[in-house]
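Chemist: prediction below, plus the sequence it came from.
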Amino acid sequence: MNDTLVAFAVLAWLAYLASRLLARHHLPELVAFLIVGALLGPSGPVPFIQLIDEPSLNALRPVTEVALAVLMFVIGERVSVRALRAARWTLTTGVIQFALSAIAVFWVTSRLGADRPVALILGALAGAGAPMTIAHIVSSVRARGSYPTGIVGTHAVSDALATTTFAAVLPIALLLSDEAADVGGAILNFVQLGIGGAVLGLILGWFISRLGFQIETSGELLLFVLVHIVIAWTIAGFVEISLPLAALVAGATAATVSPQAFSVSLFRTIKTIEQPLYLMFFALAGASIHLSDVPKVGLVGVAYIVVRVAAKIVGGLVGGLTGGLGWRRSFGLGVNLTPQAGVAVGLAVIASESLSDVGSDAGVEAATVVLGAVVLFELIGPLLVARDLRGWSSEEDPNGAVPEEFELPARVLVAAPVPVDLPEWLIDQAARWRSSLVVLMPGERDDPHTAKIGERCGSRDVDFEFRSLRSESFTGAVVRSRSQHQADLVVLFAPRPPAGASRLVLLPAERIARQLPVPVLTFPLNQSDAESESADPGSGRVPRPRRLPWQNPGRSE
């Protein structure tokens, strides 16, 4: 085992150096991970420089599977209900291009003489994508906006559909390959591989959302998620269900059922270990690539590659237009959907092992075609995707359009534990957004400072509503007011943490941000300003309004 770890350490070091060299030429580092792994793996072209052999790959397989599960959990955020609403064409494109790829590949390979089990498996796997590959490219070229995010989501949808379809097709392929096959066993395989993975993912995602919400530090939250993904890996291996599908569904579930603030914090925390996981997974995936399989794909393999690319392009065009993406982006979308890895490789191996158990070579033939095609798709596809996405380096597209997921807030809740003078820029911004303001702070509607805020809002044609903060806690009042007024944005003026305060205890602003499903902006108040918060609200004494740190004390109102 020590030799295996040393060999992997050297492989990872060389892959990292190669990625830095490619980065100087504006090429995605993922390509370097795959190339180094393929050259130094068991099927590398130069036998005497092979670092990783087959026994080492088998020993490191649990590490690869857990890394894949963590990355698929992160990808699940891209197919949550919020993400699908933001990029509406993601779901339509994912379904249409998958259906076209599956039907076209099955029909063409059947006409070219492939056995029915082979054609069925190739059709089920043709629509699978490479969400981790695309997510890494999006990160490496620093692409921003709804289009790059939607591409990752489309690949994730494709993988979910491929896993479910494969679970339904594999029992049929087994029955066609072995007349003595048990129908009940075939149905059980479908339930285990497809439905079981989805159920495990739903439970895992809900569990992480409900319990993870109580965790206060990012380190503990990361440990919490990793421990439960390892538990899911153990369960998936024991009952033989799809771990990638379970992890994908778990990520989507956690992102959907969690409050938005916690969801952002959760996935931001996990993404801190993305880079080493990408290197680990793709370097070992490259070592698993059999370069000798490429010449063996034959006519069926060539047809698989050509038909799959054509179906992706047509499906991207139709799905993009159906989802309102536009002609120019819809036409180029199909090229960005061509990379294939991860799930397709894993499912091909499962098909090969399952069909070999009944004495059929159909699984080996299908796996050879898929693995040979994956070599081409993974080495060429990322270069094409990176070239297309490199122009999306800002939050706006080349035409200056605002990303689809950005919506201006209709109502803004402004809250402070002490009376404050609202800054001019906040009222000006509300006027530009045509938003109404709900102000929550101590005092009454007819107090001088409150009346002054109302006058300034009225001079800029901003709707203004005042809510008095009385005896209840500041955190509870903000959460209740946000729900009552359906605010789309919360602006807090909160005290700074006192010197020496423990970071194991959440500040009121942090507790509020975790409980609200909308963005929360927090601006600091001086500690002396916040001391008046302890004044008895029922005493009738109202603290005088405080100027904020950035306001000019000499300026007349």
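Modeler: On my side now, so go ahead.
Chemist: make it CA atoms for all contacts and neighbour counts henceforth
Modeler: Will do.
Chemist: what residues of the longest helix along the chain count as buried?
Modeler: The helix spanning the most residues in the chain, taking DSSP state H as the definition, is helix 146-177. Buried residues in helix 146-177, counted by 16 or more other C-alpha atoms under 10 Å: 146-175, 177.
Chemist: I'd like the next helix or strand past it.
Modeler: Downstream of helix 146-177, the first helix or strand assigned by DSSP states H and E is helix 183-190.
Chemist: quick one: list the elements packing against that following helix.
Modeler: Here helix 183-190 is seen to pack against helix 146-177 when contacts are counted using 3 or more C-alpha pairs under 8 Å, 6 or more residues apart in numbering; DSSP states H and E.
Chemist: got the angle for the helix it packs on vs helix 183-190?
Modeler: Here the directions of helix 146-177 and helix 183-190 differ by 160 degrees (axes from the mean of the first three to the mean of the last three C-alpha atoms, to 10 degrees).
Chemist: just the buried positions in stretch 213-227, please.
Modeler: Across stretch 213-227, burial judged by 16+ other C-alpha under 10 Å covers 213, 216, 221-222, 225-226.
Chemist: alongside the first one, take a look at this:
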Amino acid sequence: MTLPDTLSWLPVEPSFAAASLVMLGVILSTSILADVVASRTRLPRISLLVLVGVGVAVIQQWGLSQPDARPLDGVAEPLIQVALVMVAFLLGGELTLDRLRSTGSLILIVSLSVILAGVLSVGLGLLALGFPLAVAVSLAAISVATDPAAVSETIHESGDSRLRARLLLGIVAIDDGWGILAFGLAMALLGWWLSGDGGMALLHATWELGGAILLGAAIGLPAAWLTGRLRPGEPTQVEAIALILLLAGSSAWLGVSSLLAAMLAGALVANLSSHHTRSFNEIEHIEWPFLVFFFVLSGASIDLYHLDEALGLTLAYILLRLAGRYLGGMLGVRLARERQAELPGNLGLALTPQAGVAMGMALLAAERFPEHGPVLLSAVVASTVVFEVLGPLLVRRVLG
């Protein structure tokens, strides 16, 4: 008698729900191990979580010979969507009028110079190398985003308080906001350009952007009024979770940009509510588990059978983005004029780290253009690992 026969009397049911719950537990347990490894090796924990996801993809696609298998299929998409909306909402909370006034023209000049040079370098460079328009424009928009955590943590470790350090901290506080705006605009214009029906596509693009603004205002304004009228504690936590779920679900239902809607809602709450920090604090308390799912599942989304196709694109994207950051920083420093002597010419290289928002954009672009999805995802996942490891080293070099 075999072992399965002897255990046949046990009420074992490997249902999808049970397997999903076990998988979620395994992913969160793995994140604890990643934290330990990161603290002892100084490797970025985000990169470690992405690599865990890539390991899952290796097991499923190569080890189990399931090329189309994805972990938590059906559950992964809402988890990723909720994580992205949380990040965008918190980024919107950084865009207060007081902060924008205090950052001054210097941050605006340098950040816009880096963005413009980066978009042109990546977009035109990839087009010149013969990559499809959808791939070139998507990666050009994705290249704008910076990982603020990697930059700020490196600066705080160095203890540098000079102008260059303060400038970098100010730029990364708004950089992902620029990235979300650039990505939303790029996706809408790409849809219009690549569609055969120009009028209908333009209408869709207008709705995607305009509808996101309407949705962000429709949810953000009542939330700004409600925030602060509830006592701190469980009601505020429920309010914060309700905000995120409403933004994520409504944007997917209405077909508008979830990142833009969430960022606008966050900005409205931050600027119109006197007790806005309560909602943001509650979201920050619950954000990390969702980000763990996001990074692991993003890494697991890589299509290993398209790696050879993505190798050239990945190398080109890394080199072109580095060139764009360097040239943009150099241009921004020259435009700064009166403060030029205090800033290094290679300032833009300190804005190299790239993580969560970029990967989220890649997932959305892959969903929009499925024919390019595997190559886009493979390139962004691979380059994220490179930028997260290389980025802090470049930040230290710029700080000197």
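Modeler: Alright, I've got the coordinates. Just so it is clear, the structure is predicted and the values come from calculations on it, not from any experiment.
Chemist: what's the TM-score for these two chains?
Modeler: Once superposed, the chains reach a TM-score of 0.79 (TM-score structural alignment, normalised by the length of the second structure), with 375 aligned residues with a C-alpha RMSD of 3.5 Å.
Chemist: picking that back up, the longest helix of the first structure packs against which elements?
Modeler: Helix 146-177 of the first structure packs on helix 61-75, helix 81-86, helix 89-111, helix 116-126, helix 131-140, helix 183-190, helix 243-257, helix 343-356, going by 3+ C-alpha pairs under 8 Å, 6+ apart.
Chemist: how about 6 Å then?
Modeler: With contacts taken as 3 or more C-alpha pairs under 6 Å, 6 or more residues apart in numbering; DSSP states H and E, helix 146-177 of the first structure sits against helix 89-111, helix 116-126, helix 131-140, helix 183-190.
Chemist: Serialize the buried residues of stretch 213-227 of the first structure to a markdown table and add fields for distance to A341 of the first structure and secondary structure.
Modeler: Output for these, formatted as a markdown table (distance: C-alpha to C-alpha, whole Å; DSSP: H, G, I helix; E, B strand; the rest coil):
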| residue | distance to A341 of the first structure | secondary structure |
| --- | --- | --- |
| F213 | 33 | coil |
| E216 | 36 | coil |
| L221 | 29 | helix |
| L222 | 26 | helix |
| V225 | 25 | helix |
| L226 | 23 | helix |
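Chemist: so which two of those are the farthest from each other?
Modeler: Largest separation among these by C-alpha to C-alpha: E216 and L226, giving 16.2 Å.
Chemist: look up how far L169 of the second structure lies from the closest residue to L167 of the second structure other than its chain neighbours.
Modeler: Among residues not flanking L167 of the second structure along the chain, I107 sits closest, at 6.2 Å (C-alpha to C-alpha, 6 or more residues apart in numbering). Separation of I107 of the second structure from L169 of the second structure (C-alpha to C-alpha, to the nearest Å): 9 Å.
Chemist: do L254 of the second structure as well
Modeler: Distance from L254 of the second structure to L169 of the second structure, counting by C-alpha to C-alpha: 35 Å.
Chemist: middle-most residue in the second structure, spatially?
Modeler: With distances taken as C-alpha atoms, centre = their mean, V357 lies nearest the centre of the second structure, 0.9 Å away.
Chemist: before we move on, the earlier item: closest to I273 of the first structure among the buried residues of stretch 213-227 of the first structure?
Modeler: I273 of the first structure lies nearest to L222 out of these, by C-alpha to C-alpha, at 9.3 Å.
Chemist: map that closest one onto the second structure.
Modeler: Counting by TM-score structural alignment, L222 of the first structure lines up with Q237 in the second structure.
Chemist: same deal with E274 of the first structure?
Modeler: E274 of the first structure maps onto E287 in the second structure, by TM-score structural alignment.
Chemist: and G130 of the second structure, which of the three is it?
Modeler: At G130 of the second structure the chain is in coil, as set by DSSP: H, G, I helix; E, B strand; the rest coil.
Chemist: burial count for the alignment partner in the first structure of it?
Modeler: Alignment note: G130 of the second structure maps to G113 in the first structure; criterion TM-score structural alignment. Counted with other C-alpha atoms under 10 Å, the neighbours of G113 of the first structure add up to 12.
Chemist: check contacts around A141 of the second structure.
Modeler: 182-183 (C-alpha atoms under 6 Å, 6 or more residues apart in numbering).
Chemist: one more time with 10 Å
Modeler: Each residue near A141 of the second structure by C-alpha atoms under 10 Å, 6 or more residues apart in numbering is listed here: 115, 118-120, 122-123, 178-187, 358, 361-362.
Chemist: for P62 of the first structure, same thing?
Modeler: Residues near P62 of the first structure by C-alpha under 10 Å, 6+ apart: 68, 230, 233-234.
Chemist: ok, now T272 of the first structure?
Modeler: With contacts defined as C-alpha under 10 Å, 6+ apart, T272 of the first structure is in contact with L222.
Chemist: tell me where the stretch 301-400 of the second structure has helices.
Modeler: Here the stretch 301-400 of the second structure has its helices, by DSSP state H, counting those that start in this stretch, at 307-336, 356-368, 373-399.
Chemist: tell me which of the ones you listed lies nearest to I59 of the second structure.
Modeler: Evaluated over the helices of the stretch 301-400 of the second structure, closeness to I59 of the second structure peaks at helix 307-336, with 15.5 Å, by C-alpha to C-alpha.
Chemist: give me the contacts around stretch 54-72 of the second structure.
Modeler: 16-17, 19-21, 23-24, 48-53, 76, 79, 295-305, 381-382.
Chemist: could you list the buried residues of stretch 203-215 of the second structure?
Modeler: Within stretch 203-215 of the second structure, the residues scored as buried using 16+ other C-alpha under 10 Å are 204-215.
Chemist: just stretch 101-109 of the first structure next, same as before
Modeler: Of the residues in stretch 101-109 of the first structure, 101-106, 108-109 count as buried by neighbour count, 16+ other C-alpha under 10 Å.
Chemist: quick one: which of these is nearest P495 of the first structure?
Modeler: Of all these, S101 has the smallest distance to P495 of the first structure: 56.8 Å, by C-alpha to C-alpha.
Chemist: in the second structure, what residue corresponds to the closest one?
Modeler: Match for S101 of the first structure (TM-score structural alignment): G118.
Chemist: got a list of what the spatially closest residue to its match that is not a sequence neighbour touches?
Modeler: Distances taken as C-alpha to C-alpha, 6+ apart place G324 nearest to G118 of the second structure, at 4.0 Å, with adjacent residues excluded. With contact set as C-alpha under 10 Å, 6+ apart, G324 of the second structure has these partners: 113-122, 143-144, 318, 330, 348-349, 352.
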